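1. Got a predicted structure here, sequence first:
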Amino acid sequence: MAVGRRKRRKLGQHFLVDDRIADRIVDESGVGEGDRVVEVGPGRGVLTSRLIGKGAFVRAVELDRTLHSELKEKLDKPGVCEIEWGNALKFDFDSIKAPFDIVSNLPYSVSVALIKMFFDHIDKIKSMTLMVQSEVAKRLTAKAGDSAYGSLSVYTAYHCKTEWLFTVPPTAFRPRPKVESAVIGLKHLEKEPPVGAPDKEAFFEFVMTSFVHRRKTIKNNLRDLWPDQGSFKKSLLSAGVGETQRPQEISLDRFAALFKEWLSYRT
């Protein structure tokens, strides 16, 4: 195997080669004339060229030096497209005028880390149209009660409205991945987050603790946070959470209500 191919697999790159899928991703994004787009991992420019064709300005960030050089020579043009070399996890979101859209076939190995980073700058982002592993897409779009529902689902629902757009088979890529992929749409909530959490970071730590043992009940997972079990039962009741409920059965708003009960208990 060539050195370049080994490196690209290490980076989690699977190149989209199905033109119909590429066309559909760009169409689903709704990007048009005058829009600004950030693309992570443009690879060989399959999406990039189509986004440019829609009249959008594209800022594409590519980590592979060879691909960056090839794509820069092919598509980089002032006012139309900028091909930037670098690690997208260090992207400067202030370097492009907001608001902008994100349209990407994300590298599998860092897709969740990238999406969490996008959420940190959600106030600058209009929408995201992302291709990720099917398993990740299920976690991002899951609702309470779904088997894939977890802390990432709660984190996502706090920031965005999500939609599963379509499934992409392994045959659409070179090299072929071992799993299916999916394209999902995420749109910035027009209003404030659907629930108010006095301390956002503490809230998400609370949610993660709730999911530490998925098969156990919420009472078992959080009992150490309420040494007084009588107060814990009252808090569960006030928040509308059943003692025997498992974390994957609890919605975002119920988690927020229980978190507020915990904050009151601590004070």
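-> Happy to help now that I have it. Quantities reported herein were computed from a predicted structural model and do not represent experimental measurements.

2. C-alpha from now on. contacts and neighbour counts both.
-> OK.

3. got a list of what the closest residue to Thr244 other than its chain neighbours touches?
-> With sequence-adjacent residues excluded and distances taken as Cα to Cα, 6 or more residues apart in numbering, Thr244 is closest to Thr217, at 5.4 Å. By Cα atoms under 8 Å, 6 or more residues apart in numbering, the contact list for Thr217 reads Glu243, Thr244, Gln245, Arg246, Pro247.

4. Now a ChimeraX select for only the buried ones of those residues.
-> Selection of buried members from those for ChimeraX, criterion 16 or more other Cα atoms under 10 Å:
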select :246,247
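
5. just the contacts of Thr217 now: which is nearest Gly185?
-> The closest of the contacts of Thr217 to Gly185 turns out to be Pro247 (Cα to Cα; 25.0 Å).

6. Double-check that closest one against Phe211; I have them as touching.
-> Yes - counting by Cα atoms under 8 Å, Phe211 is a contact partner of Pro247 at 5.8 Å.

7. which residues do these two both contact?
-> Gly150.

8. now what about whatever helix or strand Ser69 lives in, what contacts it?
-> For Ser69, the element it lies in under DSSP states H and E is helix 65-75. Helix 65-75 has contacts (Cα under 8 Å, 6+ apart) with Gly43, Arg44, Gly45, Ser49, Glu62, Cys81, Glu82, Ile83, Glu84, Trp85.

9. Can you select the buried ones from these in ChimeraX?
-> Those of the contacts of helix 65-75 that count as buried under 16+ other Cα under 10 Å are selected in ChimeraX with:
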select :43,44,45,49,62,81,82,83,84,85
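
10. Now render the contacts of helix 65-75 as CSV, adding distance to Asp35 and secondary structure.
-> Listed next are the contacts of helix 65-75 as CSV, based on distance: Cα to Cα, whole Å; DSSP: H, G, I helix; E, B strand; the rest coil:
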residue, distance to Asp35, secondary structure
Gly43, 21, coil
Arg44, 21, coil
Gly45, 18, coil
Ser49, 14, helix
Glu62, 20, strand
Cys81, 12, strand
Glu82, 14, strand
Ile83, 17, strand
Glu84, 18, strand
Trp85, 22, strand
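
11. Against that first model, consider the following:
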Amino acid sequence: MKKHIPLKKFSQNFLIDSHIITKIVELINPKSNEALVEIGPGLAALTKPICKLIDELIIIEIDKCLLERLKKHSFYSKLIVFHKDALKVDYLELFNKKNKLIRIFGNLPYNVSTSLILYLFKKIKIIKDMNFMLQKEVAQRLIASPGSKLYGRLSIIAQYYCNIKILLHVSPKCFRPVPKVDSIFVSLIPYTDYFPYFTHNIKVLSYITNLAFQKRRKILRHSLGKIFSEKVLITLNINPRLRPENISILQYCQLSNYMIENNIYQKYIFV
């Protein structure tokens, strides 16, 4: 089979380490009765071994050349193929076709991983779990705690929705071409029974965190000053002189709920 030349515009780094591939398949632990969706199958490093364990796999691949390569494999008959940008796929349609929660996995391109994860959170009610290979810094941002330089809007929204676990650290040597950064394989499991955080409306929480972290070096009194007076922040037991990275997820939820309960969110956001 002709060698595939990785395309920079799709940020392609293909997993080639057989030990890591085996470990990832074990961690995903696919079952035949599940609705599995792979984003970016690439050269089929995960696709091939997973197809040995299940009868059907939905794949989303933007690169037409890679789809042509997949057609030459014996397991192709097990694939339901979407030649699309993963950010433009109707995941609700996939859920409705299977009538069951979907499991999503993949080696995500570094250039779209954050926007794709945030996009998938909007579909969280139809997702059973997500297992992704990510750039190390993105994975660390997902699990970052208040006070960390990596703690930000992604940390808050991700931890609001999911229990996140780092499953595997992966060296650049496990990919071709070799990336300049380390990678981490993570699991994101949406909360279903126990919810550690609560806001009346996630759009308001998203708006507040976006506003705060746009000016992350400024103290809250300035970055959120157009919404919350210093007096309100003190009333909510939030120090107005702290920076956005020093405020907990619970406190951001508190701010969100204050906006909603006092009917002031409508000035700033369409809900």
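-> On my side now, so go ahead. Just so it is clear, the structure is predicted and the values come from calculations on it, not from any experiment.

12. Fetch the TM-score of the aligned pair.
-> Superposed pair, TM-score by TM-score structural alignment, normalised by the length of the first structure: 0.89. Supporting alignment: 257 aligned residues with a Cα RMSD of 2.1 Å.

13. circling back: relative to Arg20 of the first structure, which of the contacts of Thr217 of the first structure is nearest.
-> Pro247 (39.3 Å).

14. Counterpart of the closest one over in the second structure?
-> When the second structure is aligned by TM-score structural alignment, Pro247 of the first structure is paired with Pro244.

15. Surely its match is in contact with Gln214?
-> No - Pro244 of the second structure is not in contact with Gln214 according to Cα under 8 Å; the separation is 9.5 Å.

16. Which secondary structure state does the alignment partner in the second structure of Trp262 of the first structure sit in?
-> Under the alignment defined by TM-score structural alignment, Trp262 of the first structure corresponds to Met259 in the second structure. With DSSP: H, G, I helix; E, B strand; the rest coil as the basis, Met259 of the second structure sits in helix.

17. Spatially nearest residue to Met259 of the second structure, not counting backbone neighbours?
-> Met259 of the second structure sits nearest to Tyr265 (Cα to Cα, 6+ apart), 5.2 Å away.

18. Give the buried residues for stretch 62-80 of the second structure.
-> For stretch 62-80 of the second structure, the neighbour count (16+ other Cα under 10 Å) marks Ile62, Asp63, Leu66, Leu67, Arg69, Leu70, Phe75, Tyr76, Leu79 as buried.

19. of all those residues, which comes closest to Lys52 of the second structure?
-> Nearest member of the buried residues of stretch 62-80 of the second structure to Lys52 of the second structure, counting by Cα to Cα, is Phe75, at 8.0 Å.

20. quick one: secondary structure of the residue of the second structure positioned farthest from its centre?
-> Most distant from the centre of the second structure: Lys231, at 35.9 Å, with distances by Cα atoms, centre = their mean. Here Lys231 of the second structure is recorded as helix under three-state DSSP.

21. Looks like Leu106 of the first structure contacts Met128 (just checking).
-> No - using Cα under 8 Å, Leu106 of the first structure is not in contact with Met128, being 11.4 Å away.

22. Look at those two and report which has more neighbours.
-> Neighbours were counted for Leu106 of the first structure and for Met128 using other Cα atoms under 10 Å; Met128 has more, 25 against 22.

23. Show me what the more buried one lines up with in the second structure.
-> So Met128 of the first structure corresponds to Met130, using TM-score structural alignment.

24. Okay, helices next: where are they in the first structure?
-> Secondary structure of the first structure by DSSP state H: the helices cover 3-10, 19-29, 46-53, 65-75, 111-120, 134-141, 151-159, 200-210, 218-222, 229-239, 252-266.

25. Please produce a markdown table containing these, extended by distance to Thr167 of the first structure.
-> Formatted as a markdown table, these follow (distance: least, Cα to Cα, whole Å):
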| stretch | distance to Thr167 of the first structure |
| --- | --- |
| helix 3-10 | 22 |
| helix 19-29 | 10 |
| helix 46-53 | 17 |
| helix 65-75 | 26 |
| helix 111-120 | 17 |
| helix 134-141 | 7 |
| helix 151-159 | 19 |
| helix 200-210 | 28 |
| helix 218-222 | 33 |
| helix 229-239 | 37 |
| helix 252-266 | 26 |
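
26. With Asp92 of the first structure as the reference, name the closest of these.
-> Of all those, it is helix 111-120 that lies closest to Asp92 of the first structure, at 11.1 Å by Cα to Cα.

27. quick one: the closest one to the second structure mean distance?
-> On superposition with the second structure, the mean distance recorded for helix 111-120 of the first structure (mean Cα distance after the TM-score superposition for the first structure) is 1.2 Å.

28. Identify the residue spatially nearest to the residue opposite Ile189 of the second structure in the first structure once aligned, adjacent ones excluded.
-> In the first structure, Ile189 of the second structure lines up with Lys187, judged by TM-score structural alignment. Once flanking residues are discounted, Lys187 of the first structure sits nearest to Ser127: 4.5 Å by Cα to Cα, 6+ apart.

29. Next, count neighbours for that neighbour.
-> Around Ser127 of the first structure there are 24 residues (other Cα under 10 Å).

30. so it makes contact with Gly185?
-> Yes - contact criterion Cα under 8 Å: Ser127 of the first structure and Gly185 qualify, at 7.3 Å.
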